[in-house]
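> when you get a sec, could you give me coordinates for this:
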Amino acid sequence: MTIDDLPTAEHTHDEAAPVDDLWFADGNLILKAENSLFRIYSGLLGARSSVFKDMFGFPPPEGGNTMMDGCPIVTVYDSAKDMAYFLKAVFDSSYFEPPPSPTELPIVEAVLRLSLKYDVQYLRRRALHHLSSTFPMTLDGWRDRDTFRTIPPVDNTPFAAFRIAREFDLTWLLPAILYCVSSHPFEKTLDSAPWGNEELAFGWEDKRMAIIGRQKLLLMQHRSAVSMAKLAGTKIEDCTGATCSSTKQRCADILGGWDMAGFLDYFEDHADIYEDFCPACNAAFKELCAADSDEMWTKLPELFGLPNWETLERSRVTALE
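The predicted model follows:
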């Protein structure tokens, strides 16, 4: 059985089975999580984790440990999937490297959870850096996220990331996550979003925060559409294009018709429309979009009732210590 073959908690087998990827023939300890067995090296695990180091220092239980192939079996009360990802990160140096190496959100979540529980600080920091690369705290970082993100944009990733941010109190990730949530159909926030075998649903307080913040975000977006429409009715000095006004109005109509977030990428994503602008109008339109994007990003935490960026940055620095 490999990591990918591990059953979920809802579909475990009756008998414990070795996980091939984490079954070392010369290992001296077997960890049992749910119905999965991992034969590993206690010395190396203890060197990485102060919690396991202390655990291995305890005297064995009265009557001794259950044995298998000459190795003691120690039961841990974590999901087999989480434990597999965590142990793979510990024992395979190429499996969970820091950014810019790519990874996947379920791996990040599992490694973060167990590196906190078992005190493996370098893995904890790696997990946080991966989350930061995908949900940045600056507008420049947002615009470059497709280049630097290490977690792929699998559908409904923001909803899963929101759960992680809440579970581990990573408030500094929430503005970017909630902006992404606001770019999805409203029904996902109101009801739930599928993620693997799960349906991810917000609790009432988080749902209220996401809905009210989304509404404020869309109001800002619609104000930008009005500004575009006003620009369409204004003769730009040095304008040389016959279709510039109609093109600006078209841009305003597109943005004004959206019922989900998207303005931060609006200028970059609609470059095909701007081919009809003359150079002067293109510059004026770009300046309008840049100014409104800067304002939206600056106000993003406030829209969702979160602390300002400076406060969130201090939280991020503290978390990475």
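> going by C-alpha atoms from here, please, whenever you check contacts or count neighbours.
OK.
> tell me the spacing between K88 and R39.
Distance of K88 to R39, given as Cα to Cα, to the nearest Å: 12 Å.
> one more to put side by side:
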Amino acid sequence: MFGAHAAKRARTDDHYASSSTTRSDIWHSDGSLVLQAGTTLFRVHWSVLSTHSTVFKDMHSTPQPNLSGPTVEGCPVVELHDDPLDLENVLRVLYDPTIFLQQEHKFVLVASLVRLGRKYNFRTLWKAGVGILETAIPTTLDQIDMLRENNYQVKGIINHPGLFVDILGLLRENDILTLLPCAYYLVIERYSMRELFDGVARGDGTTATLAPEDLRQCMLSRDTIIRHQCEAGYSCAWALSAPASTPGLVRTGNVCSNIAACTAMRASYMSRFMRHPSLLPASPTSTQFIWRYGFCASCREGVVATIKAGRTKGWEDLPGFFDLAPWSELKNEE
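Predicted coordinates:
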């Protein structure tokens, strides 16, 4: 491919200069090869690509047969089966790493770093893309509490409607398993059923939609989480338990001072829960909620303790709700 004669080069130059291709503004006059993605051409340097990518390094070092392959301005053309925007984003970062100094990045840039970073073993770019995602997606209960307090405005990525849907698809596509449980959870918590099925308008005329397998997982897991809420050990277990009428039935060992009222409060909460099921493994304990329901001091302390323990258990079990391995076993495949 890379040993074309001058006459052949002239012919292929004419071909690639035709209206069927477009030159990107990433066009270095001293570049040593031309990358083609779709109908877009990029003139770059073997040295730059080889320094950062073992795939391009191996490609460059492999002897090529003396065939009259296509060239542009004397440079061999390497056709890549990638989205031109992904390639453009990666090349811009390679030639201008100061882009990483920005506090926030567009999701499309992060996606490009992850996709092509993994495909061509741009190891530094892969790590950078995953690092930005790790900044955006919580991996602890405290972090998800902070995200909710911040109205789901993530750090590191410029927010747009449907962002969590886009992130979930990227994580699944590239086996970034460490972030998957929380990404799934944020999708089913943040978006309505209609949005899950019909997609979320991003605001630029496009729609963020779940892949069929992700939609199926979200629906099954949402049902599983709701059904687990009131089971022993989880956040809403208190609502199906009777107030302690004898010592030792609550953590404090105290008895309920108003069994009729506290029983009614539990029934009232369950009635509300049945109408509006919540997803509590990652929701913070609400002091206002406890006081609003008017429990006696003993029951109030018991409810707070149950919710706190249930949140911890819910978070520990979160991967399993989405048919994933436990937290300790989740690894990212590069």
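> kindly provide the TM-score of these chains.
Once superposed, chain against chain, the TM-score is 0.72 (TM-score structural alignment, normalised by the length of the first structure); 294 aligned residues with a Cα RMSD of 4.1 Å.
> more neighbours: K88 and R39 of the first structure, which one.
Set side by side, K88 of the first structure and R39 show more neighbours around R39, with 24 against 19, by other Cα atoms under 10 Å.
> could you find the counterpart of that one in the second structure?
When the second structure is aligned by TM-score structural alignment, R39 of the first structure is paired with R43.
> how about its match, secondary structure?
With DSSP: H, G, I helix; E, B strand; the rest coil as the basis, R43 of the second structure sits in strand.
> overlap in contacts of K88 and R39 of the first structure?
L22 (Cα atoms under 8 Å, 6 or more residues apart in numbering).
> ok, back up a step: so who does the match of R39 of the first structure touch?
26-29, 31-35.
> now do S115 of the first structure
Contacts of S115 of the first structure (Cα under 8 Å, 6+ apart): 86, 121, 123-124.
> now the strands for the stretch 151-300 of the second structure?
Per DSSP state E, counting those that start in this stretch, the stretch 151-300 of the second structure has strands spanning 200-201, 207-208. These are given in chain order.
> do the stretch 1-150 of the first structure as well
17-23, 29-33, 36-40, 67-68, 71-76.
> about what we covered before: top of the contacts of R43 of the second structure by neighbour count?
If you rank these by neighbour count (other Cα under 10 Å), V34 sits at the top with 26 neighbours.
> for it, what are its contacts?
41-44, 71-72, 75-78.
> checking those against the first structure: which ones persist?
Retained in the first structure: 41-44, 75-78, out of the contacts of V34 of the second structure (criterion both residues aligned by TM-score structural alignment, their matches' Cα atoms under 8 Å).
> spatially, what comes nearest to N159 of the second structure if we skip its sequence neighbours?
Using Cα to Cα, 6 or more residues apart in numbering and skipping the chain neighbours, the partner closest in space to N159 of the second structure is Q153 (6.4 Å).
> same deal with R23 of the second structure?
Distances taken as Cα to Cα, 6+ apart place L41 nearest to R23 of the second structure, at 4.8 Å, with adjacent residues excluded.
> next, work out how far apart that neighbour and S278 of the second structure are.
On the measure of Cα to Cα, L41 of the second structure and S278 of the second structure end up 51 Å apart.
> surely Y77 of the first structure and A33 touch.
Yes. Here Y77 of the first structure lies in contact with A33, judged by Cα atoms under 8 Å, at a distance of 6.2 Å.
> just want to know which of those two has more residues nearby.
Per other Cα under 10 Å, whichever of Y77 of the first structure and A33 has more neighbours is A33, with 20 against 9.
> what's the local residue count around the closest residue to that one other than its chain neighbours?
Counting by Cα to Cα, 6+ apart, A33 of the first structure lies nearest to A80, which is 4.9 Å off, once chain neighbours are set aside. Burial measure for A80 of the first structure: 24 neighbouring residues, criterion other Cα under 10 Å.
> quick one, longest helix in the first structure?
As assigned by DSSP state H, the longest helix anywhere in the first structure is helix 204-232.
> which residues touch stretch 140-150 of the first structure?
99-104, 130, 133-136, 265.
> which residue in the second structure lines up with D292 of the first structure?
When the second structure is aligned by TM-score structural alignment, D292 of the first structure is paired with G310.
> tell me if its match really is in a helix.
Yes. Per three-state DSSP, G310 of the second structure lies within a helix segment.
> for T234 of the first structure, which non-adjacent residue is spatially closest?
Per Cα to Cα, 6+ apart, closest to T234 of the first structure is S245, 8.0 Å.
> likewise for A25 of the first structure?
R39 (7.6 Å).
> quick check: that neighbour vs P72 of the first structure, distance?
10 Å.
> can you list residues touching both of these two?
Joint contacts of R39 of the first structure and P72 (Cα under 8 Å, 6+ apart) are 28-30.
> can you redo these as CSV with distance to A232 of the first structure?
Shown next, in CSV, are these (distance: Cα to Cα, whole Å):
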residue, distance to A232 of the first structure
N28, 74
L29, 72
I30, 70
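> would you mark the buried spots in stretch 128-141 of the first structure?
Under the neighbour-count criterion of 16 or more other Cα atoms under 10 Å, stretch 128-141 of the first structure has 128-137, 139, 141 buried.
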